[in-house]
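Trainee: I would like the atomic coordinates for the input below:
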Amino acid sequence: MTRRNSNDPGTIASEFKSHIAILGGLVGVMWLIRVADGILPGTANIYGIIPRTSIGVRGILFSPFLHGSYQHLISNTIPFIMLGWFVMLRSVREFFAVSAIVLLASGIGVWLFGSPGIHVGASGVVFGYFGFLLSRAYFERSALSIALSLAVGLIYGSLIWGVLPTQLGISWEGHLFGFVGGVFAAKWLSAK
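Mentor: Predicted structure coming up:
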């Protein structure tokens, strides 16, 4: 029996294929739902987060897959893929742990404190990945995490303004609680 080295090109190619499949699958679901909602307008977004209502609780899990328009989805797709992949570089298991934490933090925060209306979109998760990647360097203090944090800060640093209530119709609460969830995930996972 032979053991494959993690630096083996076959292993790296296999991991990269699984990263593409996971991120592509998640984004594919978002796009399929957006297309279906375009055909039957308004049918999907009712599953978003409706703050402080019992029916709105389901949106905590569903809202990241729902988007109010194609422009909304396009603006979330690239950062979701890029930041999600940066999170996934360490391990797929860590990606799913971070995703679950930020999805719940963002969703519960919006449900508890969000402004009235239906909140949808993957930006809470995107901000969670952003918070995770920035703060992981602080908690871990490894060369890799510091380099990744610097790269993310340079590329996506302006995202930080999205946690403030600067635009009507934008769920800044989702951004804020997603970011906080990402910082929590970084602290929790670096302690393991």
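
Trainee: only C-alpha atoms from now on, for both contacts and neighbour counts.
Mentor: OK.

Trainee: tally up the residues packed near Phe177, please.
Mentor: 27 (other Cα atoms under 10 Å).

Trainee: mind listing what the residue minimising distance to the centre of the chain touches?
Mentor: By Cα atoms, centre = their mean, the mean C-alpha position of the chain lies nearest to Val125, the distance being 2.4 Å. Contact partners of Val125, counting by Cα atoms under 8 Å, 6 or more residues apart in numbering, are Pro64, Phe80, Ser99, Val102, Leu103, Ser106, His175, Gly178.

Trainee: now the helices for this structure?
Mentor: With helices called from DSSP state H, the chain shows them at 9-39, 59-62, 70-88, 92-113, 123-140, 143-156, 172-190.

Trainee: most tightly packed of those?
Mentor: helix 123-140 (a mean of 26; mean count of other Cα atoms under 10 Å).

Trainee: off-centre distance for it?
Mentor: 9 Å (Cα atoms, centre = their mean, to the nearest Å).

Trainee: and the angle from that helix to helix 92-113?
Mentor: Angle of helix 123-140 versus helix 92-113, following axes from the mean of the first three to the mean of the last three Cα atoms, to 10 degrees, is 120 degrees.

Trainee: residue contacts, the closest residue to Ile146 other than its chain neighbours?
Mentor: With sequence-adjacent residues excluded and distances taken as Cα to Cα, 6 or more residues apart in numbering, Ile146 is closest to Ala137, at 4.7 Å. Residues in contact with Ala137 (Cα under 8 Å, 6+ apart) are Ser145, Ile146, Leu148, Ser149.

Trainee: one more sequence to fold, the one below, so I can look at both together:
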Amino acid sequence: MKQKQDFNFTPGVIGYPLLFVLAIWIVFWIEVRFGVNFNPFGLYPRKLSGLCGVFFSPFIHSGIKHLFNNTIPLLVLSIALFYFYRSISWKILGYGLLLTGLITWLIARPAYHIGASGIIYLLASFLFFKGIFSKHYRLVALSLIVVFLYGGLLWYVTPIDPEVSWEGHLSGLIVGLLFAFIFKKNIAKAPKYVWEHPDYDEEEDEFMRHFDENGNFIEKLPDEINESEQEDIIEVNYIYKKATENKND
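Mentor: Predicted coordinates:
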């Protein structure tokens, strides 16, 4: 008997990340097609006019290489977010974008900071630390995959390249770790099996397989089991359910 998991594939798992990436490419296409420059809408630290970049900067990129390098990891990590953490995915993206931008606005160098890399670091950090905290084999595996694919990102939270907004990267990393703690109660639980229960009895389990989770018969009992024995089976089933519920509480 497995506990129901919160890992469900829905159209939004791929649909929402694709729309996000598509919006970024459309903004870049408008810049190229009409010869406009959206950099002034980027995040400029410690100026009120620069606060608009908290919301706009993730959609603005300096060139095709910058755009390509950001949209692929953004697509992969956001799909992982929507698949494994569907119930909190919008909170992570919405609050994460806001908080990452505000921290960058406070600590960054005086320059226009653009690009979705802050969100990428937010997602990578959150997925890694959340998986480690969960102790759930699927989420731990996801953490290892994130490290394998994007472990090199860690170098860019330091000022090794003057043209890279390491402050935005560092802000995303910090916010992702913070959210992994804040949303700790939303960690999916590992599967629980009947035989892991301390009161599990193999003989009783032979009877239990004839019932669903609500104690209703799901298959015909052997003819040799009389009515009295059936009542005993129902009682055993009830006791086990209560014991399991108490343990989970």
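
Trainee: so after superposing, what's the score?
Mentor: Here the TM-score for the pair of chains, by TM-score structural alignment, normalised by the length of the first structure, is 0.88; 182 aligned residues with a Cα RMSD of 1.9 Å.

Trainee: that older thread, distance to Val163 of the first structure for the helices of the first structure - can I get that in CSV?
Mentor: Below are these laid out as CSV (distance: least, Cα to Cα, whole Å):
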stretch, distance to Val163 of the first structure
helix 9-39, 23
helix 59-62, 18
helix 70-88, 15
helix 92-113, 11
helix 123-140, 8
helix 143-156, 13
helix 172-190, 5
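
Trainee: among those, which is nearest Tyr47 of the first structure?
Mentor: helix 59-62 (5.3 Å; Cα to Cα).

Trainee: what does the closest one rub up against?
Mentor: So helix 59-62 of the first structure is contacted by Tyr47, Gly48, Ile49, Ile50, Leu103, Leu104, Ser106, Gly107, Ile108, Trp111, Val120 (Cα under 8 Å, 6+ apart).

Trainee: find the nearest non-adjacent residue to the counterpart of the fourth one in the second structure, please.
Mentor: When the two structures are superposed using TM-score structural alignment, Ile50 of the first structure falls opposite Tyr44 in the second structure. By the measure of Cα to Cα, 6+ apart, the closest residue to Tyr44 of the second structure outside its immediate chain neighbours is Gly50, 4.1 Å from it.

Trainee: do His119 of the first structure as well
Mentor: Ile49 (5.0 Å).

Trainee: ok, the one you found to Gly153 of the first structure distance?
Mentor: Note on Ile49 of the first structure: its distance to Gly153 of the first structure, by Cα to Cα, to the nearest Å, is 29 Å.

Trainee: residues in the second structure aligned with stretch 97-105 of the first structure?
Mentor: Under the criterion TM-score structural alignment, stretch 97-105 of the first structure matches residues 91-99.

Trainee: now do stretch 178-187 of the first structure
Mentor: Counting by TM-score structural alignment, stretch 178-187 of the first structure sits on residues 172-181 of the second structure.

Trainee: mean deviation of that stretch from the first structure?
Mentor: Superposing on the first structure places stretch 172-181 of the second structure at an average distance of 0.9 Å from its equivalents, by mean Cα distance after the TM-score superposition for the first structure.

Trainee: quick one: contacts for the match of Ile50 of the first structure?
Mentor: By Cα under 8 Å, 6+ apart, Tyr44 of the second structure lies in contact with Gly50, Leu51, Gly53, Trp105, Pro110, Ala111, Tyr112, His113.

Trainee: count of neighbours near Leu168 of the first structure?
Mentor: 7.

Trainee: what residue in the second structure is paired with it?
Mentor: Here Leu168 of the first structure is matched to Pro162 in the second structure, going by TM-score structural alignment.
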